[in-house]
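Chemist: could you look at this predicted model? Sequence included:
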Amino acid sequence: MDVAEKLKKDEKEFDIIIACDTVIHFNDQIIGKPTDSEDAFRILKQLNNREHSVYTGVTLVDSSLRSTQFHEKTHVVFGNISDEVLRAYVETGEPIGRAGAYGIQLKGSALVQEVRGCYNNVVGIPIFELVKQLRLFLKK
């Protein structure tokens, strides 16, 4: 809402703002983006050969500052990956800046054994649900 309020205050025109953020839920912990390469390796070791949930929260705000929120949940299972492969993946730099320290749409796909739910949610934007929610939001 802060962005929408600032744009409104500065008299900048906009039709709709779409804001998304993705986190990982594993063992009753929220895992965001790694702080550095060692943190990325630690996160990947935690997720290795296990299932975790990916949540993306989405907020829609229109120019009248009317808003709605929703979230999407997807289950992801990592395969049993060797430390050597995990380190090599971390060394690509790809894990930095990504929730859970992997990019499923890039090299990180090699770590993933199974996805149950919306693949695009794991990428960072649950497109199908977003389009559905946009239609509902714009009808109101």
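Modeler: Received, thanks.
Chemist: every contact and neighbour count from this point should use C-alpha atoms.
Modeler: Noted.
Chemist: does Gly97 touch Pro34 like I think?
Modeler: Yes: Gly97 sits in contact with Pro34 when judged by C-alpha atoms under 8 Å, with a separation of 6.7 Å.
Chemist: quick one: the strands in the protein, in order.
Modeler: 16-26, 29-31, 51-62, 67-78, 112-116 (DSSP state E).
Chemist: looking at those, which is closest to Val122?
Modeler: strand 51-62 (6.2 Å; C-alpha to C-alpha).
Chemist: show me which of Gly97 and Pro34 is the more surrounded one.
Modeler: Pro34 (21 against 16; other C-alpha atoms under 10 Å).
Chemist: what sits against that one?
Modeler: The neighbourhood of Pro34, defined by C-alpha atoms under 8 Å, 6 or more residues apart in numbering, consists of Ala40, Ile43, Pro95, Ile96, Gly97, Arg98, Ala99, Gly100, Ala101.
Chemist: below is structure B, check it against A:
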Amino acid sequence: MKPLILASGSPRRKELLQQVHLPFQVKVSNIEETFDPSLSPEEIATSLAFQKANNVFQENKEAVVIGSDTIVVLGETVLGKPKDEDEARATLQKLSGHTHFVISGVSIVSAEKQLNFFEKTAVTFWELTEEDIDFYIKTGEPMDKAGSYGIQEVGALFVKEIKGDYFSIVGLPLSRTVRELKNFQ
């Protein structure tokens, strides 16, 4: 069995893989996350996931490497990680009372093959008050997350409904990833 490497520094992705008792190492990709804005959101997520996986694979050709990237899309707008509290507040105000999509792209790379896929999950937020948003920003939680929230923590209070893969919202479509890994061993 080839060594498995997660090309991500995300503690959430690491926890998800640990949850299913897969032996793996973490090696963080050092790519600058850039993408062609003419790509679709699904293509952006899978392209960034591949860039991360391939970057780590180049130094670990004996391994199977998983890269993942998660983006949040409202209408036609990709919502990244906020630069500051004001941007987090503006993003949460936009998401309030609306349905958005969370797209997690995954790339699995080995010497023999490569696979890219994505999962797209619809998330509907309750109407948020300014007090809700202020409280949440004070937790610090929105600052390192695409779309300025994390569903697995306090941000769960904002979620009225999801349609799709919960784990994709957290950052890695776990079930499909593990199923696809069976074709790499």
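Modeler: Everything's here; your move. Quick caveat: nothing in here was measured; it's all calculated off a predicted structure.
Chemist: before we move on, back to that, and the strands of structure 1 as TSV, adding mean neighbour count and distance to Lys6 of structure 1?
Modeler: What follows is the strands of structure 1, written out as TSV (neighbours: other C-alpha atoms under 10 Å; distance: least, C-alpha to C-alpha, whole Å):
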stretch	mean neighbour count	distance to Lys6 of structure 1
strand 16-26	17	12
strand 29-31	13	29
strand 51-62	20	12
strand 67-78	17	15
strand 112-116	15	38
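Chemist: tabulate the ones you listed (a markdown table), appending distance to Asp2 of structure 1.
Modeler: Output for the strands of structure 1, formatted as a markdown table (distance: least, C-alpha to C-alpha, whole Å):
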| stretch | distance to Asp2 of structure 1 |
| --- | --- |
| strand 16-26 | 11 |
| strand 29-31 | 24 |
| strand 51-62 | 10 |
| strand 67-78 | 12 |
| strand 112-116 | 34 |
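Chemist: so which of these is nearest Phe128 of structure 1?
Modeler: That would be strand 67-78 among these, by C-alpha to C-alpha, at 10.1 Å.
Chemist: which residues of structure 2 does the closest one align to?
Modeler: Counting by TM-score structural alignment, strand 67-78 of structure 1 lines up with residues 114-125 of structure 2.
Chemist: what's the average distance of that stretch to structure 1?
Modeler: Mean deviation of stretch 114-125 of structure 2 relative to structure 1 after superposition (mean C-alpha distance after the TM-score superposition for structure 1): 0.5 Å.
Chemist: centre of the chain to that stretch, how far?
Modeler: 9 Å (C-alpha atoms, centre = their mean, to the nearest Å).
Chemist: so which residue is dead centre in structure 2?
Modeler: Thr70 (2.6 Å; C-alpha atoms, centre = their mean).
Chemist: trace that residue over to structure 1, please.
Modeler: Thr70 of structure 2 maps onto Thr22 in structure 1, by TM-score structural alignment.
Chemist: what sits closest to its match if chain neighbours are left out?
Modeler: Thr56 (4.2 Å; C-alpha to C-alpha, 6 or more residues apart in numbering).
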